[in-house]
Each structure stands twice: as C-alpha cells, then as structure tokens.
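Student: build me a structure from this.
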Amino acid sequence: MDEILERVKTNRPALERWLRLLPGYAGYKEKEQRRDADRILRETIGQRLQELADRLLGLQRELAGRDLSHVDEIDRLVRRIQALADQIRVGRYGYAGFFDAIRVEEAALEALYQFDADLLQKVEELQKDVEPLDSAIRGGGDLLSALRPLERRIQELQVAWTRRMEVLARVS
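Tutor: I've put the predicted structure just below:
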C-alpha cells in the first residue's frame, strides 16, 4: 500500500515542493498526502467490494433460473457487502486539517493506514472465496459449504472496519 502513498507524493506540483521549505509545512503536507493515500485506498476497497457484490448478483440470477433455495442467502451477502462498501467509502478520515482543532498523531495515522491495507487484503481473500460458490452454482455443487466461507469473511471485514472506527474515535 506504500506505492499509493509514493504515487501521491511524486505527483505533487512544483509549488508544493517549494512550500515544503516553509517551517511546519512539510509535516502538514506529509499528513495531507497520507490522507490522500487513505482516500485512494478506501475508494479502491469500496470499488472492489461493489464489483464483488455485482458478481454475486450475477451468480444469484444464474442460480434463480434453476433453484431458488439459496437465492435469499446470496441476497443477504450482497446487501452486507454493499453496506460495508458504502461505510468504507464515506467513513471518517484519519486526519484533521491543518487549522482544525482535532489532530490525529502520525503513529495513529500509520495504524489507520495499516487497518485500511489489511481491509484491502481481506477483500482480496473474499474475492477468492467467491470461486467455490461460482463452481457450485455452475457445476451443481454444495452451495451451503460454498456460502459459509463468504459469510465468515464478510463478518471479518465488518469487525475490522468497526475496530478501525473505534481506534479513530479514541485518537480524535
């Protein structure tokens, strides 16, 4: 996830490079860049979750044509994923502006960024957990055993997001 932060740093205009020479500005700008990286990372997580929800909706439609027994379970998973994607996209950032009264320390910013990086990893694992469901729907396999890992992974994501928000509440 550090590559996102580095991309933000290298794309700053010449004026900002000059302003970094001002006392106090460099630390402020570093935090601002971390906030931009956090925003990009969370937008990516939200987008990947939405893509996953869309994929599950497609699988649900495919299943509905043959068997309605587990359509509701897939629908619940889709709604949970979409709700989580929305929460992640619009959740509080881990940094207050330069003139704001509330400040988040650098160590706390790093911890929040690590939470987001871990969320992205869990989303990638969730994407892999969809493969058995896809195979079960297309090949007539055991849907229940394919759905359970998805439910557990979504729960892990929700817990991780809740923990992130709790940490942010304590430091701000």
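Student: C-alpha only now, for contacts and for neighbours.
Tutor: Fine.
Student: name the helices or strands packed onto whichever helix or strand Arg138 is part of?
Tutor: Using DSSP states H and E, Arg138 maps to helix 106-139. The contact analysis (3 or more CA pairs under 8 Å, 6 or more residues apart in numbering; DSSP states H and E) places helix 106-139 against helix 25-64, helix 143-171.
Student: deepest in the core, which of the ones you listed is it.
Tutor: With neighbours defined as mean count of other CA atoms under 10 Å, those peak in mean count at helix 25-64, which reaches a mean of 18.
Student: what's the following helix or strand after that helix?
Tutor: Taking DSSP H and E, what comes next after helix 25-64 is helix 71-90.
Student: next one: that following helix to chain centre, how far?
Tutor: Distance of helix 71-90 from the chain centroid (CA atoms, centre = their mean, to the nearest Å) equals 13 Å.
Student: now the angle from it to helix 143-171?
Tutor: 20 degrees (axes from the mean of the first three to the mean of the last three CA atoms, to 10 degrees).
Student: helices or strands up against helix 71-90?
Tutor: helix 25-64, helix 143-171.
Student: would CSV of the ones you listed with distance to Gln87 be doable?
Tutor: Below are the helices and strands packed on helix 71-90 laid out as CSV (distance: least, CA to CA, whole Å):
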stretch, distance to Gln87
helix 25-64, 8
helix 143-171, 9
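Student: one more, please, to line up against the first structure:
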Amino acid sequence: MSTGRIEDFLNSIPGYGGYRSKEKRRDADRLIRERLAQDYGQLADRLGRLATRFADERDLAAVRVITKPHGRLVTFRDRVRTATYGYAPLFSETEVDEGTLDQIAAFDRSLADGLQPLGEQIEALEQSAPGTDEFITQAAHMAALVEVLHERFAGRGEIIESGKSLEPQKVAALLGVGIENRAVDRRPTAYNLHDGEAITFSGNDYTVIGRVTAELPSGTWRDFQLKGGENESWLRVPASAGGEFYWLQKVAATGEIGADKLQLGDTTFEREHDEQGTTEVIGQKGSSASSPVRYCRYRPFTGAETLHVYDWSADNLVLRGAVIDPLELQVWSREGREAV
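Tutor: Predicted structure coming up:
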C-alpha cells in the first residue's frame, strides 16, 4: 500500500486524529485498532472460507497447509481488537516526547500497510492449484506476513505501555523493510539452533546433539536430534516462517522402507508423499557432506500423527509425530528465545 493510500486509510477512520492531543490518545488507539481488527477480520473470514472449500472437496492436505496461518490471523485480529493497556504512560498525564508519538504513528501505518499484501497473498492462494509448489510457496509467504504483523503489533504495544521510544535498531528491524520482502526472507530463530543449545517443550528440557538438514522439492527444514526425556525426541523446524513445526520420536516400523504401507504396533500407515532430495547430517559421530536421500511421509487412516522416513539406501531414519505450535517452544540459543 502506497504512503498516500495508507494516509487515506487512516484519514478514513471517523474521529481518528493521531496522538498529539493527550485527551484523545486513548480514543485514537481504540479507533485505529477497531478499524484494523475489522479489515483483518475480513481477510481472516476470506481465508476461512477457502479452508471450508477445501474441506468440502475433501482436500485435507490443502486444509492442513492453511489451517495454521488462518488460526494465527484470527489470533492477530483478536489481539488487535481486545488489547488493553490500563494506565499506560501514553494515556496518562505523563509527558511523552514527539519522537515516541511519531513511532506509534509509524507502527499504525505499518499495520495498515499489511492489508494489501496479505490480501494479495490470499488471492494468489485462491487462484493456485492445491498441492502444487506454487500453492505451498504462497501459503508460506502468507503465513510469514501474519507473523510480521504479530511482531509489529507487539512493538507498538511496547511503546504504549512504556511511554518511551524503542531503540532505532529495533524499529528498523520491524519497520525498515517492506513487509513483503521481509516476510519472504525470514527464517525461524529455532532453525539456527546449534549443538549444545537447549529448548523447553511441555515442561521438559532438551539439548541439541545433532541435526539433519533436508533440501527437497517440497521445502527445506532441519530435524534436530535432542537429548532429554524418556524417548529419543526430534524437533523439525522449517526454513520459512510459515512452515510447520513437528515434535517427533524415533521409531522402528515394520515393513520395507519406502513401501506403500508401514506398520507401527497396531497402526497401519499409508504412504502419501514420496520425493528425492539431499540431506546433510551432523551428529555426535561427526558430519556428512550433502548426500542423496529418498523422503517419504506416511499417514494413518485415523489420527493426526505421521511417519517421516529418510532412506539413504545404506541407512534409514523413521520419525513419528505431529505438528505443534511453535509458541509452545522455549528456545535457549544465541539467536534468541522465541522459536519463530
């Protein structure tokens, strides 16, 4: 959205006059949030209708691709609509300098700026054939845009609650690059976990002791081998912010690796995905150069857990697990503490 169109958007909100007047700041905050919640809510509804269409067509793979970003967009809408700041300095008689007021206005403009690219991504999804690389890529870009919006709204709230400007470096990181470009290039913090660093999940602590970096036509991710807990656990982190995180356990399946079906206890898993790519493995015994791999994904007739199989001909790795919300992870690394 161009600067002129953003200003038109703000000026179109009845009663919105910015933050210069102390008496009107709380009203200005409420008015801009109500309008943003309304407009982002319409985009969330549109994405929800797309998910419903896929469900009606029984295209469960397509539903899974957009369920998480749709949920995150709904959460963003609700955060914007219901935010409460109590007796924040911005709304009190405390003197607030103009630089701080300018920053809040800049965050307002940045949030308005996200409407057009997000709408365009949803339109691209509507026009893409489910299951294609284009569809998966568009969904990842859309999910990344939503995460950028969450970050920007959090930055805005930090200014309001403190009544002080953010450091220029932080503002530049949040607002300095166009939302489209920033979202596409962004990788989750957890993707750069290193050996010996730790994570916390479901109240348990784990240490990274190895990883498999997979580069496949369907995407790129890292499966981190973890030490801790009762079983051998693995964490899958996507290379893009919009990808899916998995919590996995190493298992031994019955049947020929790569066959149409594999058995694990009383559960039969049927192969739903099969592709060739490369992996790089780093573990306690050293590292291996990039090597070819066959990757298969299996799904049971009922249940949410899936099997993920790496077949290197001379060796294989079978992991079982399900998609998790990265917000449930706590990361203890040099990159930061948020998984995404």
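Student: coming back round to it: to Gly97 of structure 1, which of the helices and strands packed on helix 106-139 of structure 1 lies closest?
Tutor: Closest approach to Gly97 of structure 1 among these is made by helix 25-64 (7.7 Å; CA to CA).
Student: the helices and strands packed on helix 106-139 of structure 1: which one's closest to Arg92 of structure 1?
Tutor: helix 143-171 (7.9 Å).
Student: who does the closest one touch, helix- and strand-wise?
Tutor: helix 71-90, helix 106-139.
Student: how about that helix, which residues of structure 2 does it hit?
Tutor: Aligned by TM-score structural alignment, helix 143-171 of structure 1 falls on residues 135-163 of structure 2.
Student: count of residues packed around His70 of structure 2?
Tutor: When neighbours are defined as other CA atoms under 10 Å, His70 of structure 2 has 22 of them.
Student: please apply the same query to Ala83 of structure 1.
Tutor: Other residues near Ala83 of structure 1 come to 16 when the count uses other CA under 10 Å.
Student: in CSV, list the helices and strands packed on helix 143-171 of structure 1 along with distance to Leu57 of structure 1.
Tutor: As requested, these are arranged in CSV below (distance: least, CA to CA, whole Å):
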stretch, distance to Leu57 of structure 1
helix 71-90, 7
helix 106-139, 11
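Student: quick one: which of the ones you listed is nearest Gly97 of structure 1?
Tutor: helix 106-139 (12.9 Å).
Student: buried residues in that closest one?
Tutor: Neighbour counts over helix 106-139 of structure 1 (16 or more other CA atoms under 10 Å) mark 108-109, 112-120, 122-123, 126-127, 129-130, 132-134, 136-137 as buried.
Student: closest to Ile4 of structure 1 out of the helices and strands packed on helix 71-90 of structure 1?
Tutor: helix 25-64 (5.8 Å).
Student: the closest one - contacts with which helices or strands?
Tutor: helix 2-10, helix 71-90, helix 106-139.
Student: Leu59 of structure 1 is nearest to which of those helices?
Tutor: Nearest to Leu59 of structure 1, of all the helices and strands packed on helix 25-64 of structure 1, is helix 106-139, at 6.8 Å by CA to CA.
Student: ok and that closest one relative to helix 143-171, angle-wise?
Tutor: 170 degrees.
Student: which stretch among the helices and strands packed on helix 143-171 of structure 1 comes nearest Gly46 of structure 1?
Tutor: helix 71-90 (4.5 Å).
Student: touching, Phe98 of structure 1 and Tyr28? I think so.
Tutor: Yes - judged on CA atoms under 8 Å, Phe98 of structure 1 makes contact with Tyr28 at a distance of 6.4 Å.
Student: name the residue closest to the centre of structure 1, please.
Tutor: Per CA atoms, centre = their mean, the C-alpha nearest to the average position across structure 1 is that of Ile45, at 3.3 Å.
Student: aligned to that residue, what sits in structure 2?
Tutor: Under the alignment (TM-score structural alignment), Ile45 of structure 1 maps onto Leu36.
Student: shouldn't that match be in contact with Ala112?
Tutor: Yes - with contact defined as CA under 8 Å, Leu36 of structure 2 counts as touching Ala112 (7.0 Å).
Student: so stretch 292-300 of structure 2 aligns onto which residues of structure 1?
Tutor: Counting by TM-score structural alignment, stretch 292-300 of structure 2 pairs with no residue of structure 1.
Student: can you give me the distance of Ser110 of structure 2 to Trp234 of structure 2?
Tutor: 37 Å (CA to CA, to the nearest Å).
Student: same deal with Gln121 of structure 2?
Tutor: 32 Å.
Student: repeat that for Gln103 of structure 2.
Tutor: 41 Å.
Student: and what of Pro69 of structure 2?
Tutor: Pro69 of structure 2 is 23 Å from Trp234 of structure 2, by CA to CA.
Student: what's the closest of the helices and strands packed on helix 143-171 of structure 1 to Lys9 of structure 1?
Tutor: Between Lys9 of structure 1 and those, the shortest separation by CA to CA is 15.6 Å, and it involves helix 106-139.
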